[in-house]
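Participant: Here is a sequence together with a model predicted from it:
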Amino acid sequence: MHAIAALDSRPVEDPLALQDIEVSDPTVRDRDLLIRVEAVSVNPTDVKRRMKVKADGPPRILGFDGAGTVVALGSAVEGFAVGDEVWWSGDAFRDGSNADLQAVDYRIVSRKPESVSFADAASLPLTAITAWEGMFERMRINREDTGTILMVGGAGGVGSILIQLAKRLTGLRVIATASREESAAWCRRMGADAVADHRDLAASVLELAPDGLEYVFSSYTPGNIEAYGQVLRPFGQIVSIDGGKLDLLPLFAKSIGFHWEYMFARSRYETWDMAEQGRMLAETAALVDAGEVVPTATARIGDFSAAGIREAHRLVESGRLIGKAVVHR
């Protein structure tokens, strides 16, 4: 089959950064769906992983978000049939969606929304799961909760869907951060109640919420811990999705809780509740079909090749992308 692979950690401008190759079809395990990939989106984690590929190692087929059609089933698969149109976010430790075919554990897959294209569907799985897990599992927000949540990086992929889910599924007030007017306008379009300037984070947030916040969902954590300590109320909660070494001492005096969110933990360790990710995707699909949530694709590239994937990586690396970049057939 055709696949797009990283063979070395090259700059995205280099035509060899991602290459079209031919590889064997995936091996289908008992719990796998074999899916023909129709569309993918590129996330910051794709860029980070591309830049870690070693020239003396095997080709790396990247890609997490995907939407496509089931073409074969493993012997232990339940609830799916050949021909189903599905979406998923894959497994960080298996070959990804930048290929004609991908084998994915059925427990982390659901049927895609019927009302949108494969391209629009591919914009949501990784970010929706990250938002669901971060809000409802890490911070244990429930649907009756009120208060205020700050979404740091509101116009990014995760921010774009978290704002929508928080407004549809909780009683929270949502403040998003942005630094450009077009980013701020996008956050408001997604449903944010207010937009803060992340270049002067603490002062800008406290103008909008003088009594402080209950929750912070952070896409850009290094350098912001002190500001989070200032804007959060005692016993507030932070979820971070970007990793890194951090000094958490500014959170101590207010007994602020800090959580990591890594959506690949379930698939990496094959946890007993892996199917929760399939359920989250099914619920998100229902919200999309009901018109409660909109896809977040803003750049649609109709070139399912190394050139098209490189262009999506370039947009992500620019730091100016609003929403998601999608590559489709």
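Facilitator: Good, I have the coordinates.
Participant: alpha carbons only for contacts and neighbour counts from here, please
Facilitator: OK.
Participant: quick one: contacts for Val195?
Facilitator: Val195 makes contact with 175-178, 184, 187-188 under the criterion Cα atoms under 8 Å, 6 or more residues apart in numbering.
Participant: any idea which helix or strand comes after the one helix or strand it maps to?
Facilitator: Using DSSP states H and E, Val195 sits within strand 194-197. Under the assignment DSSP H and E, the closest C-terminal helix or strand after strand 194-197 is helix 201-208.
Participant: ok, residues contacting that following helix?
Facilitator: Here helix 201-208 makes contact (Cα under 8 Å, 6+ apart) with 175, 194, 196-198, 212, 227-228, 230-231.
Participant: buried ones in it?
Facilitator: In terms of neighbour count (16 or more other Cα atoms under 10 Å), helix 201-208 has its buried residues at 201-206.
Participant: Against Val70, how distant is Val23?
Facilitator: Val23 is 19 Å from Val70, where distance means Cα to Cα, to the nearest Å.
Participant: For the two, indicate the residue with more neighbours.
Facilitator: Under the criterion of other Cα atoms under 10 Å, the comparison of Val23 against Val70 puts Val70 first, with 23 against 13.
Participant: longest helix anywhere in this protein?
Facilitator: Ordering each helix of the chain by length in residues (DSSP state H) puts helix 275-289 first.
Participant: take a look at this one as well, against the first:
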Amino acid sequence: MKAVGFKTSLPISEPESFIEVETEKPTPSGHELLVKVKAISVNPVDYKIRQNSAKNTVLAQPKIIGWDAVGTVEAVGEAVTLFNKGDEVYYAGDITKQGSNAAYQVIDERIVGKKPVSLTIEEAAAIPLTALTAWEIFFDRMRLSAERDQNKTLLIIGGAGGVGSIAIQLAKKLLGMKVIATASRSETIEWCKKMGADVVVNHRNLIEEVRKAGYQQVDYIVDFVDTNLYWDAMAELIKPQGHIASITGSPTPVLLNKLKSKSVSFSWELMFTRSTFQTEDMIEQHIILNRVADLLDQGVLQPTLTQTLEGLTADNFKQAHKQLESGSTIGKLVIRF
């Protein structure tokens, strides 16, 4: 089968940063589905893995990445109970397994959902990783609820990106919160407003901008950009007994003692935790994806797709990664096969 991968970590401008390869079509077993992939979307995790997983080495076999896909179930393992051959599905994948940048992929049914019926293949491919990340950060890590948190203030750092775009919608539509999102360009400001943000502030002077908008402090903060870059601002802006959560990690220690006097909680979120550790509740991602599909089909949530490329080619993946690495992407970029 055809796939696009790499053998060494190179700048995206290099000819060999992505290569087209032929590899064996996988066979599903156990809880696995064999999916004929129709479209994928690209996320920051893709280029971070490409940049760092094969530094100063040449792999014997090409590494195939990719963690968002839509496709059709072609075969099932012997333990599969949730899906049948012919079902249209969408999912965000497993970082420990071969990725979705290929004609076919095997994937555990417990982290797969039914494709939203009302969405195109491209629109559906843009959803899984970002929706799972936003859902888990709100409901599993921060344990927010509409009953308790309606009308409370939420600051989203990075409102126009993939996760921010769906997080704004979940916070407004499901939780009823007052959403303050960060953006700096006219087009990203408008996008955040389109997604449902009540207020948009410039992230370059975060404390000043939030307070100029009328908020001395906020109840909750989620960071989708850079934990340490905004740490001092978050520590200053969060209310006593508030909660901060981040998906971005940190190459240096996070100074949690800055939160102590306010008794503020802090959480990390990594969407791959359940699949990586095969947690007992791994099937929660199947449940979440189905719930998100229903919300999309009901029109409660709207798609976040902004750009589509056509074809399973190395050139398309180079173009997509270059776009994401620029840091200027709005919403989600999809490659349809």
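Facilitator: Perfect, thanks for sending it. Please read all numbers here as calculations on a predicted model, not as lab measurements.
Participant: what do we get in the second structure for Val205 of the first structure?
Facilitator: Alignment note (TM-score structural alignment): Val205 of the first structure maps to Val210 of the second structure.
Participant: wait, Ser318 of the first structure
Facilitator: Counting by TM-score structural alignment, Ser318 of the first structure lines up with Ser326 in the second structure.
Participant: where does the residue nearest the centre of the first structure fall, helix, sheet strand or coil?
Facilitator: Taking Cα atoms, centre = their mean, the centroid of the first structure lies closest to Thr127, which sits 2.4 Å from it. Using DSSP: H, G, I helix; E, B strand; the rest coil as the criterion, the local structure at Thr127 of the first structure reads helix.
Participant: Please, which helix or strand holds the residue sitting furthest away from the middle of the first structure?
Facilitator: Counting by Cα atoms, centre = their mean, the extreme residue of the first structure relative to its mean C-alpha position is Ala253, 31.9 Å from that point. Mapping Ala253 of the first structure onto the secondary structure by DSSP H and E places it in no helix or strand at all.
Participant: That one -> the second structure?
Facilitator: In the second structure, Ala253 of the first structure lines up with Ser261, judged by TM-score structural alignment.
Participant: From Ala245 of the second structure, how far out is that match?
Facilitator: Ser261 of the second structure sits 18 Å away from Ala245 of the second structure when distances are taken as Cα to Cα.
Participant: Need the residues that contact the biggest strand by length in the second structure.
Facilitator: Longest strand in the second structure by number of residues, with DSSP state E as the criterion: strand 32-42. For strand 32-42 of the second structure, contacts defined as Cα under 8 Å, 6+ apart pick out 26-28, 66-77, 79-80, 100-109, 121-122, 125-126, 320-321, 324, 332-337.
Participant: What about the residues you listed, which are in helices?
Facilitator: Using DSSP H, the contacts of strand 32-42 of the second structure in helices are 121-122, 125, 320-321, 324.
Participant: how many other residues sit next to the match of Ser318 of the first structure?
Facilitator: By the other Cα under 10 Å criterion, the neighbourhood of Ser326 of the second structure contains 8 residues.
Participant: now it: how far from Ala320 of the second structure?
Facilitator: 10 Å.
Participant: which residues do these two both contact?
Facilitator: By Cα under 8 Å, 6+ apart, no residue touches both Ser326 of the second structure and Ala320.
Participant: Wait, Asp20 of the first structure touches Ala306, no?
Facilitator: Yes. Here Asp20 of the first structure lies in contact with Ala306, judged by Cα atoms under 8 Å, at a distance of 5.4 Å.
Participant: Overlap of the contact sets of these two?
Facilitator: Where contact means Cα under 8 Å, 6+ apart, the residues bridging Asp20 of the first structure and Ala306 through contact with each are 4-5.
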